[in-house]
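S.K.: My questions are about this predicted structure, shown below with the sequence.
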Amino acid sequence: MKNDQRLPGRRALLRLAAGLGATAAVHTFAANPAGEELRATASPSADAAGPPSAFRAGPAAYRLQPMTAGAPVRYRPTAPPVRTRPFEKLPGIGHAMVLTFDDGPDPLYTPHILAILREHDVRAMFFLCGEMAHDNQDLVRAIADDGHTIGNHSWTHPLVTRLSRAGVRDELGATSEVIEKITGAPPLWYRAPYGAWNRNSFEIGAGLGMEPMAWTVDTLDSTGPGVGTIVRRVRDGAAPGVVVLSHDGGGNRSQSVTALRRYLPELLDEGYRITVPQRR
């Protein structure tokens, strides 16, 4: 990413004020005919670091390292309900799984992932960094036009647990704002960079009308483990309601693309439905 790019001003405060309490009126459901309510299970792991591999690599926007940290001591209360854990698995959606991609959109890798998903007529979740969305608006529109779910992954991919409340508002609010400006709709889901959550992020995310989404299976594709290893991790973790974490940005993601091309048809052949969560 561009280290010298400045975050937008405190416009996120206006959206936060408008969104406070909105989550209280929203029921979260999985994308299935019965509409069972989602429940959080398991505990999140952390994102990981970026690998080298096959496609011609563009300039690395940034490098991710696994990190965790504790929550700040002081909080300002917000309107209920505010979750204290993210969704990590989506029970009640039948024989279905959710594929998610973080850190994009990337002009080199995201189009390949979109093409594979389009070929198999499935939908996925894309958790976008605001800075990348701002710089690749046509790709954001392409993701939305293909019917995928767009989530908020912060503006610059910081360790949120080290930010002040104002910093969290800027990161999440500015990203929601740019996504809404491009697509016409604000994101309803967000994911903490590195999987590092705290009460500030839960409260501010809820105030912006978003639900927190983690994952069940971490492919660790961002560490460049090899295509076969990524495929094996998805296959070994496959189960109803599983949420799979992969990446389409943040470094060389050629292994992620090649692995998706291999494991997606295998999952479909085994009868899994690839879906996205819906809220109503």
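M.R.: Cool, the structure landed.

S.K.: Every contact and neighbour count from this point should use C-alpha atoms.
M.R.: Noted.

S.K.: Mind checking what secondary structure residue 245 has?
M.R.: strand (DSSP: H, G, I helix; E, B strand; the rest coil).

S.K.: tell me which element the spatially closest residue to residue 120 that is not a sequence neighbour falls in.
M.R.: The shortest distance from residue 120 to any non-neighbouring residue, by Cα to Cα, 6 or more residues apart in numbering, is to residue 265 (7.6 Å). Using DSSP states H and E, the element containing residue 265 is helix 254-269.

S.K.: which other residues reach that helix?
M.R.: Helix 254-269 has contacts (Cα atoms under 8 Å, 6 or more residues apart in numbering) with 53-55, 109, 112-113, 116, 120, 221, 224, 226-228, 230-231, 234-235, 246-248, 274.

S.K.: Next step: those residues restricted to helices.
M.R.: 112, 113, 116, 227, 228, 230, 231, 234, 235 (DSSP state H).

S.K.: okay, pairing it with this:
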Amino acid sequence: MRLSPAARSLGIVLLVLTALLGSAYAIARSLVPDGLRSGVTTSATGPHYGDQPPPSGETGTRPSRSGDPAGPRKDTGEPEIVDGIRTYGARSTTGTSTVALTFDDGPDPRYTPQVLAILRDFNVTATFCVVGENASNHPDLIQAIVADGHTLCNHTWNHDVTLGARSPDRIRADLLRTTEAIRAAAPDAPIAYYRQPGGAWTYPVVSVAQELGMIPLHWTVDPADWRVPGAGHIASTVTTGVEPGAVVLLHDAGGDRQGTVDALYRILPDLTSRFQVAALPPDPT
């Protein structure tokens, strides 16, 4: 069968368009990270769901270095995006020029007393995001934290990174159990903040924390001291990354934290020479 010249021309045009569209798709696809193509990647803190919602309870990722978002949305729980991180409105800065040091995962009988002693030497207060199990096992350390004027933050019962993907009732029970353990040691100490392990924020966990009267607390600077990179790396990351209003993430438990302790001897002289460094207020209102 012979095609007319017009039919042959139309066929050539269609072949050219098909090839161009295929090339454009391939180029665009190559520019998108694997995690966004598949909908999920993994990180040191757990799952990171690109632009695709996970099957149950959307989780966040590693921390952001940007400023505080305006707050959680009031509608159906659409996430706040801070440098590509879904924080759902969790606070990322102090809201003032003051810099806040925060210590997660404790208290720990080896490292927490060292951290408290160094903070005392520099006349600096901080915020301790404590795990319920550790608070229950070491009530004396909770009392020591409060006695030195530091503030407390709920950090779940056993550092459950996936807590935000659970039902609101499960989230509420975990947070209440942790608060009860803290208050068993320090009945009158305010617990004004909640920090989700791994920064794996979801709308339900933010909502439940707020319902219980706690401010969801993210961070601005993360030296990844949980990787045990050494005191020098921890100190340089903090001192070069801190700006007014920064919330610094550190750890006083959960592994070998001697590098963090040693880094404080470099961090505190630098920060206190440039900023006011103090705990987040126990009564933010």
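M.R.: Cool, got the structure. Please read all numbers here as calculations on a predicted model, not as lab measurements.

S.K.: And the TM-score between these chains?
M.R.: Aligned and superposed, the two chains score 0.70 in TM-score terms (TM-score structural alignment, normalised by the length of structure 1); 209 aligned residues with a Cα RMSD of 2.1 Å.

S.K.: List the buried residues in the helix holding residue 265 of structure 1.
M.R.: Going by neighbour count (16 or more other Cα atoms under 10 Å), the buried part of helix 254-269 of structure 1 is 254, 255, 256, 257, 258, 259, 260, 261, 262, 263, 264, 267.

S.K.: To which residue of structure 2 is the first one aligned?
M.R.: So that's residue 254 of structure 1. Using TM-score structural alignment, the partner of residue 254 of structure 1 in structure 2 is residue 258.

S.K.: re earlier: now, among the ones in helices among the contacts of helix 254-269 of structure 1, which is nearest to residue 159 of structure 1?
M.R.: residue 230 (25.1 Å; Cα to Cα).

S.K.: Can you show me the helices along the stretch 1-150 of structure 1?
M.R.: 11-19, 110-119, 130-135, 137-145 (DSSP state H, counting those that start in this stretch).

S.K.: ok, and for the second one, which residues are buried?
M.R.: Just to be clear, that refers to helix 110-119 of structure 1. 110, 111, 112, 113, 114, 116, 117.

S.K.: what does it correspond to over in structure 2?
M.R.: Going by TM-score structural alignment: helix 110-119 of structure 1 matches residues 112-121.

S.K.: so what corresponds to residue 240 of structure 1 in structure 2?
M.R.: In structure 2, residue 240 of structure 1 lands on residue 244 (TM-score structural alignment).

S.K.: cool, and residue 66 of structure 1?
M.R.: In structure 2, residue 66 of structure 1 lands on residue 45 (TM-score structural alignment).

S.K.: Out of the helices of the stretch 1-150 of structure 1, the one nearest residue 82 of structure 1 is which?
M.R.: helix 11-19 (12.7 Å).

S.K.: and the closest one, what does it pack onto?
M.R.: helix 165-183, helix 199-207 (3 or more Cα pairs under 8 Å, 6 or more residues apart in numbering; DSSP states H and E).

S.K.: matching residues in structure 2 for the helix or strand just after the shortest one?
M.R.: Of the helices and strands lying after helix 199-207 of structure 1 in sequence (DSSP H and E), the nearest is strand 211-212. Strand 211-212 of structure 1 corresponds to residues 215-216 in structure 2, going by TM-score structural alignment.

S.K.: mean per-residue distance, the matching stretch to structure 1?
M.R.: Following superposition, stretch 215-216 of structure 2 is found to deviate from structure 1 by 0.5 Å on average (mean Cα distance after the TM-score superposition for structure 1).

S.K.: Relative to the whole chain's centre, how far out is that stretch?
M.R.: 11 Å (Cα atoms, centre = their mean, to the nearest Å).

S.K.: which other residues reach that stretch?
M.R.: Contacts of stretch 215-216 of structure 2 (Cα under 8 Å, 6+ apart): 89, 90, 91, 192, 193, 194, 195, 196, 206, 209, 210.

S.K.: Including distance to residue 58 of structure 2 and neighbour count, could the residues you listed go into TSV?
M.R.: Below are those laid out as TSV (distance: Cα to Cα, whole Å; neighbours: other Cα atoms under 10 Å):
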residue	distance to residue 58 of structure 2	neighbour count
89	14	27
90	14	28
91	18	23
192	24	23
193	21	28
194	18	27
195	16	27
196	13	26
206	12	25
209	16	23
210	18	16
